[in-house]
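**Student:** Show me how the following folds:
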Amino acid sequence: MADDEVRRIDAYWSAANYLSVGQIYLLDNPLLREPLRPEHIKPRLLGHWGTSPGLNFCYAHLNRAIKARDLDMIYIMGPGHGGPAAVANAWLEGTYSEVYPDVSLDAAGMRRLFRQFSFPGGIPSHVAPETPGSIHEGGELGYSLAHAYGAAFDNPDLVVACIVGDGEAETGPLAASWHSDKFLDPVKDGAVLPILHLNGYKIANPAVLARIPEEELVQLLDGYGYQPFLVSGDEPASMHRKMAAALDQALNEITDIQRNAREGRVSERRRWPVIVLRSPKGWTGPKEVDGQPVENTWRSHQVPLAGVRDNPEHLAQLEEWLRSYRPDTLFDDGGAPVAPLRALAPEGDRRMSANPHANGGLLLKPLRLPDFRDYAVPVGRPGTTSSEPTRALGTFLRDVVKANPSNFRIMGADETASNRLGAVFDATDRVFQGERLPTDEHQGPSGQVMEVLSEHLCQGWLEGYLLTGRHGLFNSYEAFVHIVDAMFNQHAKWLKVTRHLAWRRPIASLNYLLSSHVWRQDHNGFTHQDPGFLDVVMNKKPEIVRVYLPPDANTLLSVGDHCLRSRDYVNVIVAGKQPALNWLPMDAAVAHSTRGIGIWEWASSDGGADPDVVLACAGDVPTLETLAAVDQLRQLFPELRVRVVNVVDLMRLQPSSEHPHGLPDRDYDALFTTDKPVIFAFHGYPYLVHRLTYRRAGHPNLHVRGYKEEGTTTTPFDMVMLNDLDRFHLVMDVIDRVPSLGGRVAHIRQRMADRRLALRAYTREHGQDAPEIRDWTWPY
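**Tutor:** Coordinates of the predicted model:
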């Protein structure tokens, strides 16, 4: 770069640094128009300085490249505590004031900008949903690179600059994320430019990648499939030139890779560029404080100068630090950035803080969905034929894939076929850029199915894909979706916040399909048996989460269609993949799914009158066992009035005051009564149903059966017996809770217990369930 260009970009960097420091410290006197006094300082000093100057340095240089090349680029900040930098650059570019007019581009707006940061009623210290240009919640480390690749998929003109912090680089999800380059198609996808920022330290410890020999680091990145460009030093002018050169080389490489691939000249996988930026932690901040080194040490991580209000030396040092950026040359008399500074920023949507891809709802287009009714499983008499529910859904998803070739993807940890969604491979391949062999099936350089044995990557890719305006589905074995509990938490929090930001447009919902579930993982054993993700989901705000437990194939099709059409939710669908009885024809399934809960009159024997007992169920296996119990009760107690209530939408159990889908008390009471025993067979942990219903009038009468952490490698029916969810135990529960049955029930109860023992013995001798269990169908 020419000297004058170096000076201009250095001035922009200085302005961003000044604004970052001001956010951490200043309550007033934002432009230092008067000497700094204690009352100008925030009473609590919160925030993080150490990573901010490096983030500002990258941002300034990426802006130069955007203007020079007219790039469509977004910026992902992996370092969790880089909030001041993101906000500073959004304000410098004018976006912040457009989104929040009260934070105007002048002295008054700067004062508000500073005051709100890490302040009651203000904004967080990390890169949060409130920050224009962000799709990445920096509060939890490890997911930036996966988000970046998710944003790039099916976005051929987008470049995603992803700053990977050296602390973040130590996490398992980030380590796996480097492999995302094997799934990026240079023909139909955009590009990711990782910038590995080595500033040497985390909160209190050295960073691993900053302390290994440079040759070893280069070999590591080379082994991941990247071409590293190295930038290191601490002298600003020299570093500006080095960074500009490296960035130009990296962007030239990206252009060359994409052009050759798109013109068909190169078929083998090329090494994508990565920039390794090594700069001091807390760069341009205080060198020493109280005789201790600060810049380029862990002491610069958070607030280098503490107690500024009470320590005159620290106050003077802070003023010297702030004035070292020469704010009088960076901001005009009104407090706005001077014209030469504003000219360095891109304009309109080319600003990274205003790029529509960072507010994906602006770009979201509805999916083209076939009519799910066309995929219905024929049902004559309920419970007499069987099908594999997820296989039926797979045929529907096959045609969703066909109709939406550039804005719908399915993510899964090598389980799409295992979960019986294999029909989608009639329409697409699994995308894979690595070596492919003749023995591989459905592997191609591009595709709409993405499989990698890392739930973290599946979740991160899908989040990045959704947040930039597309649609998708994550299918997983139920027990192992727990791996992304924390990632789900972060995404749900993101959605909760964005619902209250008018400028953030709704995005497609995050859809989970959990199959290979707890009750049909009997062959794999105890490690694969855990329905607890439902409990995690239910902890989130009710306006965000939805949980569906369709009892058969047709209800699954109806629920699946609904979830793919929804916005700004996390939808969790639990559905079995094994052959299961069909209960409802399609019209009835649609009505039942729409209600979310209802009486199955064809299975009930209350004749429309008050029942003696209510048998409720939620989930495919609990539904089977409930109806088999009803069959037993009809034979044993033909006079007993039994009502069967099936729950598809778990949120219907809550009061309407607690969840938008909740039933009003009068409707709940009409279904379950207020004074009759309710035996509830539930897919998950029983406590969850009690959590949802504890305010209901009939709650003292509610007895829930579900998974109680008993499991092993066994048969399907022995699995339900281990957890007392089986049909015979449900009959025993009815006997124990319906006094009107009288004393004659003792013999029947003993007979039920004996049947359990006999059926368990049968499994131990024959290795499978008895024919009366395997072959049972609804006889009425």
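**Student:** From now on I want contacts and neighbour counts done on CA atoms only, so please keep to that.
**Tutor:** OK.
**Student:** Pull the number of nearby residues for Pro542.
**Tutor:** By the measure other Cα atoms under 10 Å, the count of residues near Pro542 is 18.
**Student:** Not counting sequence-adjacent ones, nearest residue to it?
**Tutor:** Excluding its sequence neighbours, the residue lying closest to Pro542 (Cα to Cα, 6 or more residues apart in numbering) is His659, at 5.2 Å.
**Student:** and that neighbour, that's in a strand?
**Tutor:** No: His659 is assigned coil when assessed by DSSP: H, G, I helix; E, B strand; the rest coil, not a strand.
**Student:** List the residues that contact it.
**Tutor:** Listed by Cα atoms under 8 Å, 6 or more residues apart in numbering, the contact set of His659 reads Pro542, Glu543, Met651.
**Student:** May I ask you to confirm that the last one is in contact with Ile544?
**Tutor:** No: taking contacts as Cα atoms under 8 Å, Met651 lies outside contact range of Ile544: 11.3 Å.
**Student:** Looking at the two now, which is surrounded by more residues?
**Tutor:** Using other Cα under 10 Å as the criterion, Met651 and Ile544 rank with Met651 on top: 25 against 22.
**Student:** Secondary structure class of that one, three-state.
**Tutor:** helix.
**Student:** got a list of what it touches?
**Tutor:** Met651 makes contact with Arg546, Val547, His659, His661, Gly662, Leu692, according to Cα under 8 Å, 6+ apart.
**Student:** Check whether the first one really touches Tyr569, as I assumed.
**Tutor:** Yes: Arg546 is in contact with Tyr569 according to Cα under 8 Å; the separation is 7.1 Å.
**Student:** so how many other residues sit close to Ser515?
**Tutor:** Neighbour count for Ser515, taken as other Cα under 10 Å: 25.
**Student:** And Pro101, by the same measure?
**Tutor:** Pro101 has 11 neighbouring residues, counting by other Cα under 10 Å.
**Student:** Also this sequence, please, to line up against the first:
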Amino acid sequence: MTRDISTTADTTWTTGPAVAEHLSRPELDGLQLWWRAANYLSVGQIYLMDNPLLREPLRPEHIKPRLLGHWGTTPGLTFVYAHLNRVIRERDLDMMYVIGPGHGGPGLVAAAWLEGTYSEVYPDVAQDYAGLRRLVTQFSFPGGIPSHVAPETPGSIHEGGELGYSLSHAFGAAFDNPDLVVACVVGDGEAETGPLATSWHSTTFLDPATDGAVLPILHLNGYKIANPAVLARIPENELMSMLRGYGYEPYLVSGAEPEPMHHLFAATLDRCLDEIHAVQRRARRDGLAPRPRWPMIVLRTPKGWTGPTVVDGLQVEGSWRSHQVPISDPRHNPEHLALLESWLRSYEPSALFDGNGAPVQRIRDHNPTGTRRMSDNPHANGGLLLRALRLPDFRDYAVSVDEPGVITAEATRVLGEYLRDVLRSNAEARNFRVFAPDENNSNRLNAVLEATPRAWVADTEPGDDALAPGGRVMEILSEHTCQGWLEGYLLTGRHGFFSCYEAFAHIVDSMVNQHAKWLKVSNRLSWRAPIASLNYLLTSHVWRQDHNGFSHQDPGFIDHVVNKKAELVRVYLPPDANTLLSVVDHCLRSRDYINVVVAGKQPEPQYLDMDAAVVHCTKGIGIWDWASTDQDGDPDVVLACAGDVPTMETLAAVDRLRQEFPDLRMRVVNVVDLMRLQDEREHPHGLSDADFDSLFTRDRPVIFAYHGYPSLIHRLTYRRHNHGNIHVRGYKEEGTTTTPFDMCVLNQIDRFNLAIDVIDRVPRLGPRAAYTREALRSELIEHREYVTTHGEDMPQVRDWVWSAR
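**Tutor:** The predicted structure is shown next:
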């Protein structure tokens, strides 16, 4: 059913006669009844642990001893939910609900229970009196559920515990879902965050012909925890101008009286959906016109709406005091207890629930049915919709390696050809996108643009490079927005790949935290199906920042990720192109992981042919026998390496030591899967002690050249027998704009320092090593003089190739 409403261009509506009669009396009564029930259940979840329908007078023992949760934003969220249910039923919409204020958790749990989904997922929380008692008791209670819209909440893909990501998640869900409408409530506190401010630009990337739609609802209830919200206090003409500048047509709905607000919001919602349908119809019938102006709603309601007006002589409704628990001590304060009972009874629970404790029929009639319920929308449990990618054989993209370390290649450029064909193979399914913060070509993944342009629906000019509607390469100079889009895309059942400068992956540290927490909880919920892994390629890394220098030198994202649960994180440091291909293919096939792959984009030596690369990556760690000299006995020293530059410097050191000390028994161990270093009791990929000892020995010195901060290797290996003999060289916060080899020297991970370290830790080399050591020290001095004079590395360094036979 589509309603004919006013088409005036005025977007600040009043409750005139036409709007006041937008809903029929039965529609209005049904909305109001459903909203009252959701609000009652929300208050009950915050306060009650018994007597959920107030069948007896409220007593202190009915109240939870610890009152946790947030009321202030909840009634606005349930108000919107009630209205979305109406239009879903009338228009048969496929709709999701994403809310930035995750504090509104009790409202979304109440909605899922009223719709019946909650009881289907959790049979012990049935739609009866016992289930209702369980529903209110479990909220923010030990052994129960969290206070936010967590994975435990059916219909949710966004917890909202950390603010700023709702809109980017909503757009990520809408990409490639042409029939989906994502209603996204942006809290006025959340709107003050940088990530949210940037995500308004997502309309520039949304193609109405092939993508779904996002309906933002900016909820202005005026306050955060204790301060006013900025957007609620600026003049309305400034606010509306700002939103129009982002490309939206905003409609203001403002008020506090429920009945007029129901009419006004319903009329506005119908108008917005009509406009969305018109934009999509034009694009799908006639092709994309100039960038469309999408509708949105600005909803202004009192904070703590329908709650107590005054508590202890202080204003609560409409103030910051309603943010969390408006009545603070009903368990011990008789006045507070009476006030809470009065508040709960104001919703008339006897009219909302039948004698068995189930919602009355009029409330049930207001719900959509089946998967049209937002709490049961399959997109909100994306693993149900997930289909495996069609992947080309990565072996077909192999770099030909006849001898280790002789030829060079740009590993990520090779990977770009593989990803190009992943995009081509899945073009019809439209379930794979590549995300990069304006760095796709810089990271040498140029080949993907042969398969698809960059997504773009704004103006273009002659000379623009590969910009078009429907493109599947997502580039915006915001790591937050790329991450948010990708998370929304993955959580709704698709696949993606995120390439980023290594140092600036830190920008999304906190988002990774939230996603990891989501996965951890989801993995313990049998009803949530696995989703595609979150795959990072960190390139333009710490050791090759020729254009940028110290500001771009930070390998610590690995350390951050390793802090997450072992069941979730995987870290790979492929040393060349063929190992990179093998690793990325594996990551694209995986589920429910956070995969971090670190690989340089510059020309580097290639070591393994494809067959050897597959074996090495499958093992994750192994001895490179072609580089080792200990085949006839125990090694004098183990040289371990993880990362492309550390691997090259290690091999260069081995090459030099083999020339100087032909009888020195060296074992070269290369690590691709960093988590193999950890104990098997700590990580699923961890090695047993026996396997670790067979590689690293129990008593020989280990010189470990590592891509990142040395302390991480010690953290991963601290329980090993030979930990006291492991000496790690890595990045130690020394950097500048300098030559590639000089960066290694500054951090003492270079071939000369590694060779000196071996000499110092193998006593049997004795006095004869003194001359070699001295020569190495002299070469370090020569290096310094050369680079500061010529601005490039010495020829014997930059032209080095593996020559040991």
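**Student:** Post the TM-score for the overlay when you can.
**Tutor:** Superposed pair, TM-score by TM-score structural alignment, normalised by the length of the first structure: 1.00. Supporting alignment: 780 aligned residues with a Cα RMSD of 0.7 Å.
**Student:** before we move on, back to that, top of the contacts of Met651 of the first structure by neighbour count?
**Tutor:** Ranked by the number of neighbours (other Cα under 10 Å), those place Arg546 first, at 23 neighbours.
**Student:** Assign the equivalent of that one over in the second structure to helix, strand or coil.
**Tutor:** Under the alignment by TM-score structural alignment, Arg546 of the first structure pairs with Arg570 in the second structure. Per three-state DSSP, the local secondary structure of Arg570 of the second structure is strand.
**Student:** Look up the closest residue to Arg570 of the second structure, ignoring the ones flanking it.
**Tutor:** Asn595 (4.9 Å).
**Student:** corresponding residue for that neighbour in the first structure?
**Tutor:** In the first structure, the residue paired with Asn595 of the second structure is Asn571, using TM-score structural alignment.
**Student:** before we move on, what about Glu487 of the second structure?
**Tutor:** In the first structure, Glu487 of the second structure lands on Glu463 (TM-score structural alignment).
**Student:** Next, the mean deviation of whichever strand or helix holds the residue nearest to Arg570 of the second structure compared to the first structure.
**Tutor:** Applying DSSP states H and E as the criterion places Asn595 of the second structure in strand 594-598. Superposing on the first structure and averaging over aligned pairs (mean Cα distance after the TM-score superposition for the first structure), strand 594-598 of the second structure comes out at 0.3 Å.
**Student:** tell me what that strand is packed against?
**Tutor:** strand 534-539, strand 569-572, helix 577-589 (3 or more Cα pairs under 8 Å, 6 or more residues apart in numbering; DSSP states H and E).
**Student:** For my notes, please list the ones you listed in TSV and give distance to Glu120 of the second structure for each entry.
**Tutor:** Listed next are those as TSV, based on distance: least, Cα to Cα, whole Å:
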stretch	distance to Glu120 of the second structure
strand 534-539	29
strand 569-572	32
helix 577-589	31
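**Student:** Of these, which is nearest Gly791 of the second structure?
**Tutor:** strand 534-539 (23.7 Å; Cα to Cα).
**Student:** what range in the first structure does that closest one sit on?
**Tutor:** Using TM-score structural alignment, strand 534-539 of the second structure pairs with 510-515 in the first structure.
**Student:** Stretch 667-681 of the second structure too?
**Tutor:** Going by TM-score structural alignment, stretch 667-681 of the second structure sits over residues 643-657 in the first structure.
**Student:** before we move on, what about stretch 502-510 of the second structure?
**Tutor:** Going by TM-score structural alignment: stretch 502-510 of the second structure matches residues 478-486.
**Student:** Can you list the neighbours in contact with the matching stretch?
**Tutor:** 455-456, 459, 514-518, 527-533, 536, 574.
**Student:** Could you rerun that using 10 Å?
**Tutor:** Residues outside stretch 478-486 of the first structure that contact it (Cα atoms under 10 Å, 6 or more residues apart in numbering) are 140, 413, 454-460, 474-476, 488, 490, 492, 512-518, 521, 526-534, 536-537, 574-575.
**Student:** Likewise for stretch 432-445 of the first structure?
**Tutor:** 180-187, 267-270, 425-431, 446-447, 449-452.
**Student:** Quick one: end-to-end length of that stretch, please.
**Tutor:** Stretch 432-445 of the first structure has its terminal residues 5 Å apart, counting by Cα to Cα, to the nearest Å.
**Student:** where do the contact lists of Met651 and Ile544 of the first structure overlap?
**Tutor:** With Cα under 10 Å, 6+ apart as the test, Met651 of the first structure and Ile544 both reach Met538, His659, Pro660.
**Student:** So which of these is the closest to Ser20 of the first structure?
**Tutor:** When those are ranked by distance to Ser20 of the first structure (Cα to Cα), Met538 comes first, at 37.4 Å.
**Student:** What's the local residue count around the closest one?
**Tutor:** Around Met538 of the first structure there are 18 other residues, counting by other Cα under 10 Å.
**Student:** try Thr714 of the first structure
**Tutor:** Thr714 of the first structure has 21 neighbours, counted by other Cα under 10 Å.
**Student:** can you check the one 10 residues further on too?
**Tutor:** Under the neighbour criterion other Cα under 10 Å, Asp724 of the first structure is assigned a count of 20.
**Student:** What does it correspond to in the second structure?
**Tutor:** By TM-score structural alignment, Asp724 of the first structure lines up with Gln748 in the second structure.
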